[in-house]
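Asker: got a predicted structure here, sequence first:
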Amino acid sequence: MTANDLNAIARALVAPGKGILAADESSPTIKKRFDSIGVESTEENRRDYREMLFSAPGSEAHISGVILYDETLRQKAKDGRRLVDLLESKGIVPGIKVDAGAKELAGHPGEKVTEGLDGLRERLAEYVDLGAKFAKWRAVIAITDSLPSRTCIEVNAHGLARYAALCQEAGIVPIVEPEVLMDGRHTIARSEAVTGEILNETFEQLHRQGVSLEGMLLKPNMVLSGYECPEQASVEEVAEATVRTFERFVPAAVPGIVFLSGGQSDVLASAHLSAMNRLDAARRPWQLSFSYGRALQAPALKAWSGKPENVGAGQAAYMHRAACNGAARTGAYDASMEQGAASVKLVSQD
């Protein structure tokens, strides 16, 4: 696959009015989600839930791609079609989570490093054969008064860059996800400083590894106040701080930024993205889009509750959130779109 091919896929993933569904929850994570609605996390139930989302009528109007988990990439729908083929029949690009999770960083209490580089070249080749067109690798960075350490920043940025280079070698578009966690009491100013430092190191490492910026996407956190911070920044302050940070550290060659929701409520994630897209377009050389997990799925999961007769209700709830975020892509989202829908307070990762 050529550099132009990678660029075309990256641009398709951030097409106007569209964004990415992150449906790549690991088995332990989706078990927690299912536990919350009293549904057993069996392979069949996981398949039924994800098939409900993937087959939602009209979802292709707002969803450009879906990040899958290894199990899901191999599963078949009830009609015998592969779930990958179901997505592609709707013009939705299938992707795959390839990291092996964040583990304790030796010698650095409270910090983590993402593992999974061993054997990645071979796994990527298999994923290409199974139909994946893009991939995702997540690094997590904690903030305190003294963290992150320089070591944590460097090893995670290096891992992201090595992953991205291997993806492009295999003909897969890498989504590079350096997530600064918003747990804690830190101010939005502290969040902005740390996010900038992470981005600066990440793009330095990507350059060293020869990664084509035109053939990748960035999946970062928004610049928020820590969730326990007594003074929470307004929607407009978050939008301004986030775009200002990316102006400084993200090269214009990157086709798009697909934000993670990172524990925000579904409504707030839409509001923040919309506010960013209302800022002066000259400040945004990249597409500003979304790659949400729970901020797209939470209402659908609750509406479905594991019951076949609720599939329609689950799809409607999912499509409502997809439409809200599709509107946010152009700055057109407004709270009136919620039509009385309750905001779901979320406190865990995408």
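Answerer: Great, that's in hand. Numbers count the residues shown, from 1 in each chain.

Asker: CA only for contacts and neighbour counts going forward, please
Answerer: OK.

Asker: the residue nearest in space to the middle of the chain: what's it in contact with?
Answerer: By CA atoms, centre = their mean, the mean C-alpha position of the chain lies nearest to residue 291, the distance being 3.5 Å. Residues near residue 291 by CA atoms under 8 Å, 6 or more residues apart in numbering: 19-22, 219, 258-261.

Asker: for the protein, which segments count as helices?
Answerer: Taking DSSP state H, the helices of the chain run over residues 3-13, 27-35, 43-54, 70-74, 83-89, 120-130, 150-170, 188-208, 235-249, 266-277, 294-304, 311-328.

Asker: kindly reformat those as CSV containing mean neighbour count and distance to residue 114.
Answerer: Conversion of the helices of the chain to CSV gives the following (neighbours: other CA atoms under 10 Å; distance: least, CA to CA, whole Å):
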stretch, mean neighbour count, distance to residue 114
helix 3-13, 19, 23
helix 27-35, 15, 17
helix 43-54, 19, 25
helix 70-74, 17, 17
helix 83-89, 19, 26
helix 120-130, 16, 13
helix 150-170, 22, 7
helix 188-208, 19, 14
helix 235-249, 18, 22
helix 266-277, 25, 25
helix 294-304, 24, 21
helix 311-328, 23, 29
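
Asker: this is the comparison structure:
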Amino acid sequence: MNQQHFERMKNGKGFVAALDQSGGSTPKALADYGIPEEAYENDTEMFDLVHAMRTRIITSPAFDASHILGAILFEQTMDREIEGMYTGDYLAEKKGIVPFLKVDKGLAEETNGVQLMKPIMDLETTLRRANERHIFGTKMRSVIKEAQPKGIKAVVDQQFAVAKRIIDAGLVPIIEPEVDIHNQEKEKSEALLKEEILFRLNALDQDDYVMLKLTIPNIPNTYQELIEHPNVVRVVALSGGYSREEANEKLKANDGLIASFSRALSQDLHADQTDDEFNAALQEAVQSIYDASVA
């Protein structure tokens, strides 16, 4: 584990940028950016375009370590270069920002009110490459759509089982059991989720560290015990479909919870903006998310 990155993630002020849209969500991310599906003919062209978008974000002067602690990357982004450097190295060395990697392979079909992760068949190989690329940690997402105890337990059990393999590889896992903001029993789901996570955290070894990425709870400070747990480096919040303004307001009500926004970060960025327009829009987004995270 990179101790300098650990200290930054544990104690630094700022938020985590989520730039990890994968194959399934890439077309929508590009469309929101102003590049429709008819602008590319195949996956190769699509991923070239999304890397160009991410490169524009990362190299912007608005994307800096004074506001941003870390950035979550898609696997292809990790293996690509920015200005002649692998993306993780560029983030760490040129920007002072801690690199993370999305490692899940998407969601399985809904069962017991949840969507577990699909099997991650090549995890050890991916983790080995992540270490070679100087990645600090990983991220993996599940979704909770109903307050079914059996399903929520299955989500947390799976997440922590995979997290242990990631810890053993010397990386810090971001565990992301997202509670769908349209869940009709969101508060109950969040209460069940907290108890399951606490049970699993308390079973970790003293030197096993994780991060948590959670939906902003309906009841402020629901996750305070998780934030203060000795095995938790940081608890970050996903925007979950809320607008940036709404997500920021909800975030401010939760002590110690910081942002890890994706769409809420990039919602005002467009391919046809001039560099000055693009950088100004990104600066406004970064500043507002930072302010909400340190409030």
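Answerer: Thanks, I have it. Model, not experiment: these values are computed from the prediction.

Asker: TM-score for this pair?
Answerer: Taking TM-score structural alignment, normalised by the length of the second structure as the basis, the two superposed chains have a TM-score of 0.87; 284 aligned residues with a CA RMSD of 2.3 Å.

Asker: so of the contacts of residue 291 of the first structure, which ones are in strands?
Answerer: Using DSSP state E, the subset of the contacts of residue 291 of the first structure located in strands is 19-22, 258-259.

Asker: tell me how far residue 144 of the second structure lies from residue 264 of the second structure.
Answerer: According to CA to CA, to the nearest Å, residue 144 of the second structure and residue 264 of the second structure sit 21 Å apart.

Asker: oh sorry, the question was meant for residue 145 of the second structure
Answerer: 21 Å.

Asker: still on that earlier bit, want to throw the helices of the first structure into CSV with distance to residue 109 of the first structure?
Answerer: Below are the helices of the first structure laid out as CSV (distance: least, CA to CA, whole Å):
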stretch, distance to residue 109 of the first structure
helix 3-13, 36
helix 27-35, 23
helix 43-54, 35
helix 70-74, 30
helix 83-89, 40
helix 120-130, 27
helix 150-170, 11
helix 188-208, 18
helix 235-249, 28
helix 266-277, 31
helix 294-304, 28
helix 311-328, 37
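
Asker: contact partners for the equivalent of residue 46 of the first structure over in the second structure?
Answerer: Aligned counterpart of residue 46 of the first structure in the second structure: residue 50 (TM-score structural alignment). Residues in contact with residue 50 of the second structure, defined by CA under 8 Å, 6+ apart, are 26, 30.

Asker: residue 86 of the second structure too?
Answerer: Neighbours of residue 86 of the second structure in contact, by CA under 8 Å, 6+ apart: 78-80, 133.

Asker: ok, 6 Å please
Answerer: Listed by CA atoms under 6 Å, 6 or more residues apart in numbering, the contact set of residue 86 of the second structure reads residue 80.

Asker: now residue 11 of the first structure
Answerer: By CA under 6 Å, 6+ apart, residue 11 of the first structure lies in contact with nothing.

Asker: what do you get if the cut-off is 10 Å, keeping everything else the same?
Answerer: By CA atoms under 10 Å, 6 or more residues apart in numbering, the contact list for residue 11 of the first structure reads 5, 64, 214-217, 254-256, 287.

Asker: do the same with residue 11 of the second structure
Answerer: 69, 233-234 are the contacts of residue 11 of the second structure under CA under 10 Å, 6+ apart.

Asker: can you rerun that using 7 Å?
Answerer: Residue 11 of the second structure makes contact with no residue, according to CA atoms under 7 Å, 6 or more residues apart in numbering.

Asker: and residue 120 of the first structure, how far from residue 126 of the first structure?
Answerer: Taking CA to CA, one finds residue 120 of the first structure at 10 Å from residue 126 of the first structure.

Asker: then residue 294 of the first structure?
Answerer: Taking CA to CA, one finds residue 294 of the first structure at 28 Å from residue 126 of the first structure.

Asker: try residue 94 of the first structure
Answerer: Taken as CA to CA, the span from residue 94 of the first structure to residue 126 of the first structure is 14 Å.

Asker: residue 123 of the first structure -> the second structure?
Answerer: Residue correspondence to the second structure (TM-score structural alignment): residue 123 of the first structure is matched to residue 126.

Asker: let me fix that: residue 139 of the first structure
Answerer: For residue 139 of the first structure, the aligned position in the second structure is residue 142, judged by TM-score structural alignment.
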